[in-house]
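In: Structure, please.
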Amino acid sequence: MFQIAVQTEFCAAHALTIAGLVEPVHGHNWRVTAVIAGDALDADGLLCDFHTVEAVLRDITAAWNNRNLNDSEAFNRTSPTAENVAKVIADSLAERLNGSLAPHAWVASVSVTEAPGCVATYLRPHP
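Out: Model (predicted):
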């Protein structure tokens, strides 16, 4: 099994409702780590070019940079928790990288660090 990991960062605010209580809007410097996994490499010896993953990851998060996640269409129906941010990024990354990955490679996980020591990870099932 092979894995590559690509990281990016963005700044965004959010407000969560937890147990019926609404938090005030607050911001984070979010760190995102995407992991691509696969059993075999392509003809060039890659799962996927790091630069390709990085460009797509940055494009996804650029829509949220310096904004409030609660105002994003991606979170119209779900709360912008770190867990949900990780899932939205993972699903979008997988959709947009379709065709760029080696055969038998997939977006395995996305981890989102909201603050030092506070990390949420979404594990995508093996296709």
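
In: C-alpha from now on. contacts and neighbour counts both.
Out: OK.

In: which SS class is Glu9?
Out: Of the three states, Glu9 takes strand according to DSSP: H, G, I helix; E, B strand; the rest coil.

In: Strands along the protein, start to end?
Out: According to DSSP state E, the chain carries its strands in the segments 2-14, 17-18, 21-22, 26-38, 67-68, 105-115, 118-123.

In: just those strands: most buried one?
Out: strand 105-115 (a mean of 22; mean count of other C-alpha atoms under 10 Å).

In: Between strand 2-14 and it, find me the angle.
Out: 40 degrees (axes from the mean of the first three to the mean of the last three C-alpha atoms, to 10 degrees).

In: Here is a second sequence; please produce its structure as well for comparison:
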Amino acid sequence: MSIEAGIKDLLKNDTDIWQSVNSRITPLERDESGPLPAIVYRSSEPQQERLLDGSFENIARITISFECWGGTYIAAKILADRAIKVLESFTGEIEIYPGKTVKIMIINAAPVGEDKEFNLPTNLVEFEVNIIYQP
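Out: Take a look at the predicted model:
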């Protein structure tokens, strides 16, 4: 598993999201002919700053981009708002593989795509999540 898988599990464990998307939370891209609603995510590489002594600091950062697809823009917006609420309200640890957990310190979400609003499909809402954690 990974941070992405742990974040996906947070979304899957939310009853409202699970009833809406079921198993349609996928990495990279969605099946264009598949049913909606759906959530797609992509992540950056984790980043850790190197200290002057050559060691790494005790926190890491990762950005995960989300696409929330719905039958309509309103449905996609409701799904995105719920996902943001679930993620931003989480504190604690997530399991990234059996026996290994990381402590999530901050999850901060922000909308993206507002500058290209008229080029987006009308049933898509995008947002990014910045996660700071202790590896």
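
In: List the TM-score for the superposed pair.
Out: TM-score for the superposed chains, counting by TM-score structural alignment, normalised by the length of structure 1: 0.34, backed by 76 aligned residues with a C-alpha RMSD of 4.7 Å.

In: could the strands of structure 1 go into a markdown table alongside distance to Glu54 of structure 1?
Out: Putting those into a markdown table (distance: least, C-alpha to C-alpha, whole Å) gives the following:
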| stretch | distance to Glu54 of structure 1 |
| --- | --- |
| strand 2-14 | 6 |
| strand 17-18 | 32 |
| strand 21-22 | 34 |
| strand 26-38 | 9 |
| strand 67-68 | 21 |
| strand 105-115 | 13 |
| strand 118-123 | 18 |
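
In: Any idea which of those strands gets closest to Ala94 of structure 1?
Out: Nearest to Ala94 of structure 1 among these is strand 105-115 (5.6 Å), distances taken as C-alpha to C-alpha.

In: list the buried ones in the longest helix along structure 1?
Out: For structure 1, the helix with the greatest residue count under DSSP state H is helix 82-97. Along helix 82-97 of structure 1, these residues count as buried under the neighbour rule (16 or more other C-alpha atoms under 10 Å): 82-90, 93-94, 97.

In: returning to what we had before: nearest to Arg58 of structure 1, out of the strands of structure 1?
Out: Using C-alpha to C-alpha, the nearest of these to Arg58 of structure 1 is strand 2-14, at 6.6 Å.

In: list the helices and strands that closest one packs on?
Out: The criterion is 3 or more C-alpha pairs under 8 Å, 6 or more residues apart in numbering; DSSP states H and E, and the helices and strands that strand 2-14 of structure 1 contacts are strand 26-38, helix 50-62, strand 67-68.

In: if we look at the one helix or strand Val102 of structure 2 maps to, which residues are touching it?
Out: In this structure, Val102 of structure 2 is located in strand 100-111 according to DSSP states H and E. By C-alpha atoms under 8 Å, 6 or more residues apart in numbering, the residues outside strand 100-111 of structure 2 that reach it are 84, 87-88, 90-96, 126-135.
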